[in-house]
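> generate coordinates for the sequence data below:
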Amino acid sequence: MGTKPRRATTRSRATRAWASAPPREPQAPVRPLPVPDPPARRPASRRRRPGRAPGRLRPASRGRGSSRRSTRRSGTPRRPAAGGFQRPAGGFAGRPGGGGRGRGPGGGTAGAFGRGGGKSKSRKSKRTKRAEFELREAPSLGGVSVPRGDGSTVVRLRRGASISDFADKIDASPGNLVTVLFHLGEMATATESLDEATFEVLGTELGYKIQVVSPEDEDRELLEGFDIDLDQELEDEDDDVLEIRPPVVTVMGHVDHGKTRLLDAIRNANVIEGEAGGITQHIGAYQVWAPHEGYERAITFIDTPGHEAFTAMRARGAQVTDIAILVVAADDGIMPQTVEALNHAQAANVPIVVAVNKVDKEGANPAKVRQQLTEYGLVAEEYGGDVMFVDVSALTGKGVNDLLEAVLLTADAGLDLRSNPNKDARGVAIEARLDKGRGAVATVLIQSGTLRVGDAIVAGTAYGRVRAMMDENGDAVHEAYPSRPVQVQGLSSVPGAGDTFLVTEEDRTARQIAEKREAVERNAQLAKARKRISLEDFTRALEEGKVESLNLIIKGDVSGAVEALEESLMKIEVDDSVQLRIIHRGVGAVTESDVNLATIDNAIIIGFNVRPDPKARARAAREGVDIRFYSVIYSALEEIESSLTGMLKPEFEEVQSGVAEIREVFRSSKFGNIAGVIVRSGTITRNAKARVIRDGVVVGDSLAIESLRRFKDDVSEVRTDFEAGIGLGKFNDIQIGDEIETIEMKEKPRV
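Next up, the predicted model:
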């Protein structure tokens, strides 16, 4: 009987044919094929495993499909597949079981699907070794590793550099440096500009010596990137091309000692009426002519303000000057600004001519001035020194010509005033302002070369072409030679007082230099902080709600006044809980953009000799922005200091209000112990805070005068030398001879 075939839907053709065929007759059993004997095993001393190279003692790791698993547990060898063969030593190249390029010379890797296994645990990767080396060589602070210096490694950073800049210098991760700085108590981001003190803290921790590049070196390196080397230009100049130039004289001294009036007498023009409060607000540069040895000689004068707020402007005046005239009033003598001006001149190694002014005034004592200045190293010629003293009167004009003669004699005696006029101009911007009709106007002093109309110029962060030049009298000038002060028009913006300027070959070069300078200045301004608060102090103050901030926007008519006001504001001493932030400063009228910024940051706008335009005034009224206007810097400083003081949390101090001596102790079952006292000083008031003092030691504190009586009457206070009865509530530890001291808390005035 045939076998019923199965469903052939998924079976092969051979299977279906077998299923449909008739059954066969039974046959004799088939004899199995002979199995070859396994190869003879070597002796134990010479035995090696399949896939292993000779001479290797370490056994290979095994995985699935290894040669040891190729035999059954019973010891019977496997039969080879039909039509196949068995490879000695097991497997093909690269497959489990060895025999090829697996792991090791013999390829004995243990990996799934014929893939090589991982490296042995006894061997480390290069990345692991490098990480361990860096971790061993670097400090670990906050769980991060940072490359470490040896304590003498110098890292040069620009002003306003960020953590990212520092990280690039030492080949570190900015994020790791942020973590290190956080654990040092400073909170900053990777791109935030930091000040020099913060970098010094970080550098000390990591073993680096931080060197912040000075503004002069920074600008020199910037110009070298444009193939401009001013120092090399001076060295390459021959004496044949140098010509004599007029001396540049700076008038310095104490406020109200008559500097501007003296300059007025020299120029024979009245320039003092335009100054608010009779105090010079801007630097003015003028050139006058004076007879000397039969020739008319030119002298350039720079009038620096005498108020201490303009220290930076006066310092710049000393940098560009050849001779300093120190004006000292004969009646007042040496004053603080006199010493300050003297220090600036001596630091710049500038010869000094002393003008003793107001000699016509009652009480004038020129000899006293000479004696006082001797203490500062200025010895008059009549005392055997080398400093020329000239008695003058700016009011009457006495001694003015003698002063000019002394200036020229000093210049000829010890100074080599020569420069090369036959090259592109170099110089300094003395002052700058924004004129409504002419745009940015800068007063510049040419130090070398010749400035011409049409030259491409860059002054600080401003650039442009010279459209017009005028002298101090308003007359047009086409060429300006060394030591000549002129007003320049055509700049894109207002340069800062003291910024250097130079002429370039192309407008593009001037623009690129200005843009790079602007970026450097912006980073430096970001790094300039009012007072940096440590992380712990900031967190504590923030939690207690003690952090207050006064935001200011400063606008002025000239850049020097704006900078001087900013420097003065930064010197205001207030508590650490109040921060003064100057979020913007600029030259020109208060604009609508300034009002918008003040609205966003809740700032106050300070206008110094400027006014807002109509749109700005309307928007300020609509947004409620406070705009303050000043013409004298004294008023601005006083009001802002008062505002800062008012923002401080009130501080209280303990004040003694009265002292009473206990003469008798009365015991009451209802009120406890009652002290019979006599008031020794002050006034004892009911409900006042009190303490009990015995032999100079406080035995009871934080008490209160709960009851106060004179005889049988309740009273509110008892004055000195009167007797009274005092009840201190539940406090009964009182004895005869004790003192009861009453205190009150009064607000401590700010100083």
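> all contacts plus neighbour counts: C-alpha atoms, from now on.
OK.
> list the contacts of residue 581.
Residue 581 makes contact with 529, 530, 549, 550, 551, 552, according to C-alpha atoms under 8 Å, 6 or more residues apart in numbering.
> separation between the spatially most central residue of the chain and residue 161?
When C-alpha atoms, centre = their mean is applied to the chain, the residue found nearest the centroid is residue 527 (2.2 Å). Remark: distance between residue 527 and residue 161 (C-alpha to C-alpha, to the nearest Å) = 8 Å.
> would you do the same for the sequence below? I want to compare the two.
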Amino acid sequence: MSQKQRQRRARGKSPRQYEEAPNGSGRATGPTTTLTGPVVLGSVVTVGELAEAIGVSAVEVIKSLIRRGIMASINQQIDYETAAAVAAEFGVETEERVPEVIQQASAAIEHQLREGAGDPEAQPRPPVVTIMGHVDHGKTKLLDAIRETNVAEGEAGGITQHIGAYQVEVQGRKITFLDTPGHEAFTAMRARGAQVTDIAVLVVAADDGVMPQTKEAISHAKAANVPIIVAINKIDLPSANPMRVKQQLAEVGVVPEEFGGDVPVVEISAKQRLGIEDLLEMILLVADLMELKANPNRPAIGVIIEAKVDQTRGPVATALIQSGTLQLRDVVVVGGTWGRIRAMFDDRGRRVRRAGPSTPVEILGLLEVPEAGDLLQVVDDEKTARDLAEERARQRRAETFSEMRVVKLDELHAGIEAGETRELRIVLKADVQGSLEAIQNALAKLNEETESVGITVVHSGTGAISESDIMLAATTGAIVIGFNVRPDVAARRAADASGVDVRYYNVIYHLLDDIRAALSGLLTPETREVTDGYAEVRETFRLPNRTIVAGLYVLSGKALRNSRVRVLRNGTVIHDGVVASLRRFKEDVREVAAGYECGLAIEGFNDVQAGDQIEFYHVEEVPRGA
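Coordinates of the predicted model:
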């Protein structure tokens, strides 16, 4: 008998306890604990605490987390959902213990917002309107005309530089406008659970018509289930053609009322102040149909529109009150921070003492800068505020180490069988309009064949996959499909951060086969693309043998001699091939790191141009079910 066996026997434990895993996997998990009921865990728990609670070693818990793509140490905090999934792997049931301060705060918010118009003391509130549309179509000029102030000329190039919230009075009634730098901010707030907009005004230039960003704005508004009012701007120009704009809108699913649809259309000129009154009346009419109400006699609940640090005033946040009334000296919790309201200012910079429902105000007094989309809630005292803020901050830190709950094509069938998935949502981008229409038609036919789950194209368009596409997919639970296009740098970063599933194809049949296989549970990837690096072509050179060499600057990762390369022009793949030579100065090299320059020749391809993006990648095999 070995010394280790004698030591185990002396402690009254057999070696078998150390060799068999409680879940039957055969992995060593350390001493087991007999559990008679569910293990109670907090909303946030460290890896070590979880291991002790479920009776397995911390090493096994860490291995389980790594298999889920979460790198955590023994003292790292994880959220309850992740902890419950790990415990289930070891056959242990769990139960969440939510701190009382969180329970009470969440219940108060849910009750107050859910009751809404049903509250006996509820009163009509101003509608909250977001201005959306393509760049240069006159969004800020329209708001400028409504407010009768000069916003646009005070901004660089006439482009909105920040999110502003403004309130105007029309016929004795108020309307709140959110002036955003684009629909990205609109969706970013939705991604954080903040649904603040009641009505979307879509600005379309009469001389320009429906443009790519117009279509994106429509997709974002529809995904948020927000009613749309179309404002056809610039009707004073000689080249204006409002009827053509209406026809284009109908073609993309926004059918004007005069065509038998349900979307109001108002023709305006922000520059000449034409049709502005008609637009405001239409906003009030749509708001009346929605019966927007809130109770102003309760503690305030609101959403942070923007926040920053002012060198003289400290953390400054713009809040839009949704329910109740915010008053000076109120103690508030905002996301993971808190404070007492020291001062409030309206959109004109005037000091105010109270802010009711649908009123935007700039507030001072928070200890830290909150994030856009954070919920603002008035609480009874500073102790409650401090406890609630600390608990939420802990949860937020834990969630950053947890998996994103996003849809993966590989896991779609499992979700269908579990009853979690009834719809496959897709953000579709292609290189040309012809390909886009062909894919949409093919998906529509596939949708007719499918009974278990519906296929919905949330947004489609041509050109590179943008950050806006990734944010829309993250918010709506969609996958992104690129046909002969790739993501730009910002989109790639957003996809990595959010975990959105991005798929690339260059053959329509492969795309359809994958979706059909995913729906039937047969999709199991056998190969996987791994991106090694990205570079930008700064200059091109012609060698005596007529070969074109691209002078590259490596932006990220590495340029590898043995990688395959894609040449991207404006986000569209124009060539996919192999490296003929990779040089730094006059020497052949195997790799070039980010931040350095090099020369690249691509086998059989000489059409490379300055400004092109080069993607270095390789394909690796992965085991089935990985």
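> quick one on the thing from earlier: identify the contacts common to residue 527 and residue 161 of the first structure.
With C-alpha under 8 Å, 6+ apart as the test, residue 527 of the first structure and residue 161 both reach 193, 194, 195.
> buried subset of those as a PyMOL selection?
Listed next is the PyMOL selection for buried residues among those, using 16 or more other C-alpha atoms under 10 Å:
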select buried, resi 193+194+195
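> what about residue 577 of the second structure, which helix or strand?
Assigned by DSSP states H and E, residue 577 of the second structure belongs to strand 572-584.
> tell me the contacts of the alignment partner in the first structure of residue 377 of the second structure?
Aligned counterpart of residue 377 of the second structure in the first structure: residue 502 (TM-score structural alignment). Residues in contact with residue 502 of the first structure (C-alpha under 8 Å, 6+ apart) are 424, 425, 426, 427, 457, 458, 459.
> what distance do you get for the corresponding residue of the second structure for the first one to residue 109 of the second structure?
Taking TM-score structural alignment as the alignment basis, one finds that residue 424 of the first structure is matched in the second structure by residue 299. Taking C-alpha to C-alpha as the measure, residue 299 of the second structure and residue 109 of the second structure are separated by 10 Å.
> what does residue 4 of the second structure give?
Per C-alpha to C-alpha, residue 4 of the second structure is found 58 Å from residue 109 of the second structure.
> hmm, back to that, let's see which of the contacts of residue 502 of the first structure end up in strands.
Among the contacts of residue 502 of the first structure, the members found in strands (DSSP state E) are 426, 427, 457, 458, 459.
> okay if I get these as CSV plus neighbour count?
Formatted as CSV, those follow (neighbours: other C-alpha atoms under 10 Å):
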residue, neighbour count
426, 23
427, 25
457, 28
458, 28
459, 30
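> look at residue 666 of the first structure and give its secondary structure.
Of the three states, residue 666 of the first structure takes strand under DSSP: H, G, I helix; E, B strand; the rest coil.
> burial count for it?
Other residues lying near residue 666 of the first structure total 12 when counted by other C-alpha atoms under 10 Å.
> same deal with residue 224 of the first structure?
Other residues lying near residue 224 of the first structure total 12 when counted by other C-alpha under 10 Å.
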